[in-house]
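> the sequence isn't on hand, but the structure is:
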């Protein structure tokens, strides 16, 4: 036993196929060649219309709202920008933008390091990449990120490290010490 909505869709598909001049071989709607494609397309269209009338598409998220990202300008790379934003991908893009975002978080990255030699190495690598990006002629936005002065940054890193150590020492002296073992019985 078939669904009455499916039967209605097949009937409408047969009617549309006949209107377009295609003969249908049997009552089920199977047609040779192009008529089968017309039958399928009409069946799908009818099924969509029936679902709309039933209200299956009424409570979809975004219903009645404009599609975001449609503006006055044409951006051929809209899909890749949206993918980068939705997937929160990092490390993709022109060097100027990558260096700008890395520069914003460089102090926090340096604070995670424990040795001055490591801090110097990270800063020298950053400065080398800034210089290389300024020399490249591949296009894209201009590189506005400045190289960092290694000595000044090492001093700032040492100062932040000493402040954290002092704050940790102050917090440790304020918290009462717990006994390691249980109470002694007399």
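Perfect, I can see it now. Keep in mind it's a predicted model, so treat the numbers as computed, not measured.

> all contacts plus neighbour counts: C-alpha atoms, from now on.
Fine.

> what are the ranges of the helices in this protein?
For the chain, applying DSSP state H gives helices covering 4-19, 34-54, 78-87, 95-104, 106-111, 116-135, 150-174.

> those: which one's closest to residue 141?
Each of these was scored for nearness to residue 141 using CA to CA, and the closest is helix 95-104 (6.2 Å).

> would a markdown table of the helices of the chain with distance to residue 143 be doable?
Supplementary listing: these in a markdown table, determined by distance: least, CA to CA, whole Å:
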| stretch | distance to residue 143 |
| --- | --- |
| helix 4-19 | 60 |
| helix 34-54 | 51 |
| helix 78-87 | 20 |
| helix 95-104 | 5 |
| helix 106-111 | 17 |
| helix 116-135 | 6 |
| helix 150-174 | 19 |
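
> could you dump the ones you listed into CSV with distance to residue 144 and mean neighbour count added?
Formatted as CSV, the helices of the chain follow (distance: least, CA to CA, whole Å; neighbours: other CA atoms under 10 Å):
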stretch, distance to residue 144, mean neighbour count
helix 4-19, 62, 18
helix 34-54, 53, 17
helix 78-87, 22, 11
helix 95-104, 7, 16
helix 106-111, 16, 15
helix 116-135, 9, 15
helix 150-174, 18, 13
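
> put this beside the first:
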């Protein structure tokens, strides 16, 4: 039996003992689905996770992260609007910020793209 095999066996034994003693029973997230599993990959996942975890307000966020957050929150924001005109104005304002950022990006750099106003309006019309 090789040294590495004995070492792995020792680790597996410790894990088994801890499991049998219930040391893993009350871990945060136990029995819950893995966050984000099954969702499309998002390059800015770490930024969004940090913003949620740290409960960062507008004051603490650099402009690039505020823009990423606002893009992420757009579907929720437009769901509250009462007219198609307001939806289109909101998208136009956000697209202007995207264009300004893409012209002069600031750190931390985030990938953003303009939104399709017609697509946002279609989603807004389908809202419950």
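Cool, the structure landed. These numbers come from a predicted model, not from an experiment.

> related to what we said a few turns ago, and of the helices of structure 1, who's closest to residue 142 of structure 1?
Taking CA to CA as the criterion, helix 95-104 is the member of the helices of structure 1 that comes nearest to residue 142 of structure 1, at 6.2 Å.

> so where is that closest one in structure 2?
Mapped onto structure 2 with TM-score structural alignment as the criterion, helix 95-104 of structure 1 occupies residues 63-72.

> residue 118 of structure 1 pairs with which position in structure 2?
Alignment of residue 118 of structure 1 against structure 2 is given by TM-score structural alignment, with residue 86 as its counterpart.

> sorry, that was for residue 19 of structure 1
If you follow residue 19 of structure 1 across to structure 2 using TM-score structural alignment, you land on a gap.

> if I look at residue 19 of structure 1, how far off is residue 167 of structure 1?
84 Å (CA to CA, to the nearest Å).

> what do you get for residue 5 of structure 1?
Counting by CA to CA, the gap from residue 5 of structure 1 to residue 167 of structure 1 is 73 Å.

> ok, now residue 78 of structure 1?
47 Å.

> how about residue 149 of structure 1?
Here residue 149 of structure 1 is placed at a distance of 27 Å from residue 167 of structure 1 (CA to CA).

> one more: residue 102 of structure 1?
Taken as CA to CA, the spacing of residue 102 of structure 1 relative to residue 167 of structure 1 amounts to 27 Å.

> do the same with residue 14 of structure 1
Separation of residue 14 of structure 1 from residue 167 of structure 1 (CA to CA) stands at 81 Å.

> likewise residue 83 of structure 1?
Computed with CA to CA, the distance linking residue 83 of structure 1 and residue 167 of structure 1 is 42 Å.

> for residue 40 of structure 1, list the residues it contacts.
Contacts for residue 40 of structure 1 were tallied using CA atoms under 8 Å, 6 or more residues apart in numbering; they are residue 13.

> hmm, who's touching stretch 137-147 of structure 1?
Here stretch 137-147 of structure 1 has contacts from 94-97, 99-100, 103, 126-127, 130-131, 133-134, using CA under 8 Å, 6+ apart.

> reformat the residues you listed as JSON lines; add distance to residue 159 of structure 1.
Formatted as JSON lines, the contacts of stretch 137-147 of structure 1 follow (distance: CA to CA, whole Å):
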{"residue": "94", "distance to residue 159 of structure 1": "33"}
{"residue": "95", "distance to residue 159 of structure 1": "30"}
{"residue": "96", "distance to residue 159 of structure 1": "29"}
{"residue": "97", "distance to residue 159 of structure 1": "29"}
{"residue": "99", "distance to residue 159 of structure 1": "25"}
{"residue": "100", "distance to residue 159 of structure 1": "24"}
{"residue": "103", "distance to residue 159 of structure 1": "19"}
{"residue": "126", "distance to residue 159 of structure 1": "21"}
{"residue": "127", "distance to residue 159 of structure 1": "21"}
{"residue": "130", "distance to residue 159 of structure 1": "25"}
{"residue": "131", "distance to residue 159 of structure 1": "27"}
{"residue": "133", "distance to residue 159 of structure 1": "30"}
{"residue": "134", "distance to residue 159 of structure 1": "31"}
